[in-house]
Each structure stands twice: as C-alpha cells, then as structure tokens.
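> Build me a structure from this.
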Amino acid sequence: MNGHIKLHRALTEWGWYKDLPTCKLWLHILLRANYKACEWQGIEIPRGAFATSYAALSAESGLSVQQVRTALGKLKKTGEITVETNRHYTVITVSKYDEYQSAPDEVPTAAKCPPKSKPKPKTQESDKKLDLTERFSEPVCSAVQDWITYKKERRDAYEPTSLRNLLTMIENRVKQHGEQAVADVIRLSMSQRWRGIIWDRIEDKPKKPKADAPMFNGAPAASDWENEWAARVKASRGER
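Next comes the predicted model:
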C-alpha cells in the first residue's frame, strides 16, 4: 500500500463526484488497485485490479454493504470498472487504469502482493476410495471398485453426478438379475476393454420352482379342476 495515486482536477466535473458514496468508493478502488500484476491465492491479478469482497469494501471504506453494492452498480454502468464475482471473492478491475495512473517516463515499482498460497487440488468423488459395503455385498462391491479404477486408468473417470447414476443403475440391475450376474457382466466388460458396461450380456439368475407346487414322478401334479374334469370324462364313457 506504499506510494501514491494521481487524481486529475477534472474529477470535479465527473458525473458521480457529488454522489458521495459512489465517489468515495471510486477513490478507495483507485487506492486499492494493484499497480503491478501479482499472484493471489493461485490466480493472476492484473495491474489495475484487486481481489476483495463486498464485506471487505464496506469495512475498509466505512460504507454499508448496500451502499457498496449500489456504488459498484453505478461504476459498472458508466464503465469505470468491471466486476467478476464468484462464491469466494470478487475481482474489481479499473477499466482505464493506465490512463489514470501512468506517465510515459514512469516505471512502476514492485508491487507488494499478499503471500502466495498454492491452491488446493480439487478432489473428485470418483478419486476417493468409495465405501460401497453399505450398498452392495461381495462380489458386486469388488467388481464396482475395479470398474471405477478401470475407467480412471482409461482417462474416462466418472464425475460425481454420473457416478451416482451408475451406482443407482447397478442397484437396480442387482434387484432384477442377482448379484453374481451383475458382477460377472462388469468383469466381462473390463476383460473385453469395453468403454461401458454392456448390460445386454447379463445372465439372469436361475429361477427356482415354486415350493408349494406338488410334484408327481418328477413333473408337476395336475390341479384339482384337471382331476375333476378327467373323472367326468371317464364317467361319461362308462370308465372307472
């Protein structure tokens, strides 16, 4: 924050000069703007810009947060500044900083920037070691983990939303076809180096005969109405 800024006397003819909150914030922005490009939290802040927040501007200037918002809107409208905002910070850039502050023979001194800090790498859901034991049992759990690793090795890792959709689909397939069939088709897809799981190759779990169905010589017994019908036919023929 060492050094000084230039102010031209024509400022008194500026449209916002008599708008005290806007004029005050404009002067504060000129004082806060970097006079040399620097790095802040892993991002490049160019000359004539600085990173801040509405709350910080309010505390530094003595204006309320609402006054800051209104003044920034006016300065943006007339082109004095540009504002880029995300959920973490706001970058304010003075549109014609060089016209306001530079002279032909002026060489800016080194800017004092906040200490550099390396941004933390983003950790995607697909990079974590997922705990699937609550959703699946062996062998499905092991097969799903291997499939996620297989996709990552192919540089086709799942984004969080697509991974959730995949796990839901696998759950539905387990209900329809059984755990072993689902695990087998996942491993088949990996062995064939397919890009996705080919569900058409899935084999249904064998169907068990109904426990309450009576058997006769290895074949299902006839129902009561079939026995009654056969008896009537025999009686009409005089058979016993």
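> make it CA atoms for all contacts and neighbour counts henceforth
Fine.
> outside of stretch 77-95, which residues touch it?
Among residues not part of stretch 77-95, those counted as contacts by Cα atoms under 8 Å, 6 or more residues apart in numbering are 29-30, 33, 48-54, 75-76, 96.
> Residue 172: which of the residues you listed is nearest?
Distances from the contacts of stretch 77-95 to residue 172 were compared by Cα to Cα; the smallest belongs to residue 53, at 46.7 Å.
> residue ranges for the helices of this protein, please.
Residue ranges of the helices in the chain, as given by DSSP state H, are 20-32, 54-61, 65-77, 97-101, 140-153, 160-177, 179-191, 224-236.
> okay, these in JSON lines with distance to residue 111 and mean neighbour count next?
As requested, those are exported to JSON lines (distance: least, Cα to Cα, whole Å; neighbours: other Cα atoms under 10 Å):
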{"stretch": "helix 20-32", "distance to residue 111": "12", "mean neighbour count": "18"}
{"stretch": "helix 54-61", "distance to residue 111": "20", "mean neighbour count": "15"}
{"stretch": "helix 65-77", "distance to residue 111": "25", "mean neighbour count": "17"}
{"stretch": "helix 97-101", "distance to residue 111": "14", "mean neighbour count": "14"}
{"stretch": "helix 140-153", "distance to residue 111": "43", "mean neighbour count": "17"}
{"stretch": "helix 160-177", "distance to residue 111": "41", "mean neighbour count": "14"}
{"stretch": "helix 179-191", "distance to residue 111": "55", "mean neighbour count": "19"}
{"stretch": "helix 224-236", "distance to residue 111": "98", "mean neighbour count": "10"}
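> TSV for these, including distance to residue 129?
As requested, the helices of the chain are arranged in TSV below (distance: least, Cα to Cα, whole Å):
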stretch	distance to residue 129
helix 20-32	45
helix 54-61	39
helix 65-77	43
helix 97-101	49
helix 140-153	8
helix 160-177	13
helix 179-191	18
helix 224-236	58
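> Tell me the spacing between residue 231 and residue 219.
The span separating residue 231 from residue 219 equals 20 Å under the rule Cα to Cα, to the nearest Å.
> quick one: which of the helices of the chain is nearest residue 208?
Residue 208 lies closest, by Cα to Cα, to one member of the helices of the chain: helix 160-177, at 13.4 Å.
> count of residues packed around residue 102?
Other residues lying near residue 102 total 14 when counted by other Cα atoms under 10 Å.
> I misspoke; the intended subject was residue 81.
Residues lying near residue 81 (other Cα under 10 Å) number 21.
> How about the most centrally placed residue in the chain: what's its closest non-neighbour residue?
Of all residues in the chain, the one closest to the mean position by Cα atoms, centre = their mean is residue 160, 6.6 Å from it. With sequence-adjacent residues excluded and distances taken as Cα to Cα, 6 or more residues apart in numbering, residue 160 is closest to residue 125, at 5.4 Å.
> Would you do the same for the sequence below? I want to compare the two.
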Amino acid sequence: MNGHIKLHRALTEWGWYKDLPTCKLWLHVLLRANYKACEWKGIEIPRGAFATSYAELAAESGLSVQQVRTALGKLKKTGEITVETNRHYTVITVSKYDEYQSCERDEVTTPAKCPPKSKSKPKTQEADKKLDLTERFSEPVCSAVQDWIRYKKERRDAYEPTGLRNLLTMIENRVKQHGEQAVAEVIRLSMSQGWKGIIWDRIGDKPKKPKADTPMFDGAPAANDWENEWAARVKASRGER
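Next up is the predicted model:
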C-alpha cells in the first residue's frame, strides 16, 4: 500500500464522476490494485488486480454493501473493471491498468490516462440509453411514448436531446391536464394517421353530453360526423374494429 497512483484531470469528464458512490469506489479500486503481480493464498494475482470481498470493500470505502454491489455493476458495464467471484473471495481487475498507471520511465512523455471514454455515438442513441420513461410515466403513456420515438426514427426524423426533453415535458403537462389514457390515445392516433407530429388539438375533442332528445343506438348517444371520425381513428390505432 506504499507509493501513489496517478490521476488525470480529464477524470472530471468521466461519465461516473458525479455518481459519488461509483466514483469513490473506482478511486478505491485504483488504490487497492496491485502495482505488480503477487501471490495471495497460493493464487497469483496479476498487476492491476486484487482479491477482496463485497463486505471488505464496504468496510474500507465507507459505502454500504449494496452501494458497492451497484457501483461494481456500473464499472463492469462500462468496461473499467472485470470481476471474478467464487464462494471464498472476489478478484477485481482494472481492465486497462497500464494506461491509467504508466511506468515511471514514461512519466514525462506519456501522462497517465483517465478512464476510457466510450466511443462517440449519435446524440439520439445517447439520449435513448439515458432515457428511462418508467420513471416519468406509467402505462399506457410509457408504451405509447416509446412507440412514438421509434416511429419518428423510422421516418428518419429522430429527436435530438433538447427536442426529446421538450417533448417529454409537454407530454407530462398533457397528462396532468387530460389524463394518461387520453394522451396515449392521441399519440397512437397520430401514428396511425402518419402525422409528422402529435396533434394535441385532438386530445380535447371529447363527445359532448347528449341532449334529452338525442337519438340513441346500441345504448350510446349518436355522435356527429367529427366525433365518429375521431372515435374510428382511436379504434384503428388500437387495432379494434
């Protein structure tokens, strides 16, 4: 545990930097990783790796076991580490340890690198990855919004991040005003008609209460022409007849 580790200032641009438990555990992993290969309980532990357990990591870092488990999962997902676990211990290996901790002879000419950034992807793909509609909507709106986003991609008119945020905010406001079912129906109606955008004006088109002398059929009041058209489009979007 003697010596020091190297950290590049670009670490502040790392995806997990503001995720405090994950960032803290990552720094702890770098501090714990072996600077050179060693033997532990008859097992060879390579450079950049170390043997531990979830409970031990929690005690050393001050995080809870659940926070450790979650943070390791995130670091595995983005390729910072690999984790091998058995009944007795867990071996954590820093995937690109030599890139993060360059040799002393390279210190002047080759600075240590920060955790690797993922290859750049189109903004729309990054937005989809971060998008979790279940945190903002429940069914049926969540399903309708997901279908609408796919629908826009198929039309080669996918949302940029700012436009997508504005869309979701608008949908949230409409849900508060008109309810989830009405919002989901108008989104699917817009898709079924091949419209470029969601025609929010249709969301307010609800059948008026019939007057006393309004003719009835099948136990329901007769609707005028636009009401019949609106109802038919909603049914078509649901696949009903």
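> Overlay the chains and give the TM-score.
After superposition, the two chains reach a TM-score of 0.44 (sequence alignment, normalised by the length of the first structure), with 239 aligned residues with a Cα RMSD of 19.4 Å.
> before we move on, the earlier item: show me what the residue nearest to the centre of the first structure lines up with in the second structure.
Taking sequence alignment for the superposition, residue 160 of the first structure sits opposite residue 161 in the second structure.
> Repeat that for residue 112 of the first structure.
Applying sequence alignment, one finds that residue 112 of the first structure aligns to residue 113 in the second structure.
> Tell me how far its match lies from residue 150 of the second structure.
Taking Cα to Cα, one finds residue 113 of the second structure at 37 Å from residue 150 of the second structure.
> Check residue 56 of the second structure too.
Taking Cα to Cα, one finds residue 56 of the second structure at 45 Å from residue 150 of the second structure.
> Residue 205 of the second structure now?
The spacing between residue 205 of the second structure and residue 150 of the second structure, counted by Cα to Cα, is 26 Å.
> before we move on, what about residue 235 of the second structure?
As judged by Cα to Cα, residue 235 of the second structure and residue 150 of the second structure stand 21 Å apart.
> List the contacts of the closest residue to residue 110 of the second structure other than its chain neighbours.
Taking Cα to Cα, 6+ apart, and ignoring the residues beside it in sequence, residue 110 of the second structure has residue 102 as its nearest neighbour in space, at 7.3 Å. Taking Cα under 8 Å, 6+ apart as the contact definition, residue 102 of the second structure lies against 110-112.
> could I get these as JSON lines with neighbour count?
As requested, these are arranged in JSON lines below (neighbours: other Cα atoms under 10 Å):
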{"residue": "110", "neighbour count": "12"}
{"residue": "111", "neighbour count": "17"}
{"residue": "112", "neighbour count": "21"}
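> Distance to residue 179 of the second structure added to the residues you listed, as TSV?
Formatted as TSV, the entries for the contacts of residue 102 of the second structure read as follows, by distance: Cα to Cα, whole Å:
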residue	distance to residue 179 of the second structure
110	59
111	56
112	54
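> of all those, which comes closest to residue 44 of the second structure?
residue 112 (25.6 Å).
> Surely the closest one is in contact with residue 8?
Yes: counting by Cα atoms under 8 Å, residue 112 of the second structure does reach residue 8; the two are 6.2 Å apart.
> Quick check: the match of residue 160 of the first structure vs residue 124 of the second structure, distance?
According to Cα to Cα, residue 161 of the second structure and residue 124 of the second structure sit 6 Å apart.
> ok, now residue 58 of the second structure?
The span separating residue 58 of the second structure from residue 124 of the second structure equals 37 Å under the rule Cα to Cα.
> cool, residue 158 of the second structure as well?
With the distance defined as Cα to Cα, residue 158 of the second structure ends up 7 Å from residue 124 of the second structure.
> now residue 22 of the second structure
25 Å.
> Equivalent analysis for residue 216 of the second structure, please.
In this structure, residue 216 of the second structure lies at 50 Å from residue 124 of the second structure, with Cα to Cα as the measure.
> Once you drop chain neighbours, what's closest to the match of residue 112 of the first structure?
Leaving aside its sequence neighbours, residue 113 of the second structure sits nearest to residue 100 (Cα to Cα, 6+ apart; 4.7 Å).
> The one you found touches residue 110, doesn't it?
No: with contacts defined as Cα under 8 Å, residue 100 of the second structure does not count as touching residue 110, sitting 10.6 Å away.
> mind listing what residue 216 of the second structure touches?
With contacts defined as Cα under 8 Å, 6+ apart, residue 216 of the second structure is in contact with residue 222.
> That one pairs with which position in the first structure?
Residue 216 of the second structure is assigned residue 215 in the first structure as its aligned equivalent, the criterion being sequence alignment.
> Let me know the distance separating that match from residue 223 of the first structure.
In this view, residue 215 of the first structure and residue 223 of the first structure are 11 Å apart by Cα to Cα.
> And for residue 44 of the first structure?
Distance, residue 44 of the first structure to residue 223 of the first structure, using Cα to Cα: 83 Å.
> Likewise for residue 206 of the first structure?
When distance is defined by Cα to Cα, residue 206 of the first structure is 25 Å away from residue 223 of the first structure.
> Next: residue 150 of the first structure.
Distance check for residue 150 of the first structure against residue 223 of the first structure: by Cα to Cα, it reads 53 Å.
> circling back: got the contacts of stretch 77-95 of the first structure as CSV, with distance to residue 198 of the first structure columns?
CSV is the format used below for these (distance: Cα to Cα, whole Å):
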residue, distance to residue 198 of the first structure
29, 59
30, 61
33, 57
48, 56
49, 53
50, 52
51, 50
52, 51
53, 50
54, 52
75, 57
76, 54
96, 58
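> nearest to residue 192 of the first structure, of the residues you listed?
Within the set of those, residue 51 lies nearest residue 192 of the first structure; the separation is 51.3 Å, counting by Cα to Cα.
> picking that back up, for the residue nearest to the centre of the first structure, which residues are in contact?
Shown here is residue 160 of the first structure, whose contacts under the criterion Cα under 8 Å, 6+ apart are 124-126.
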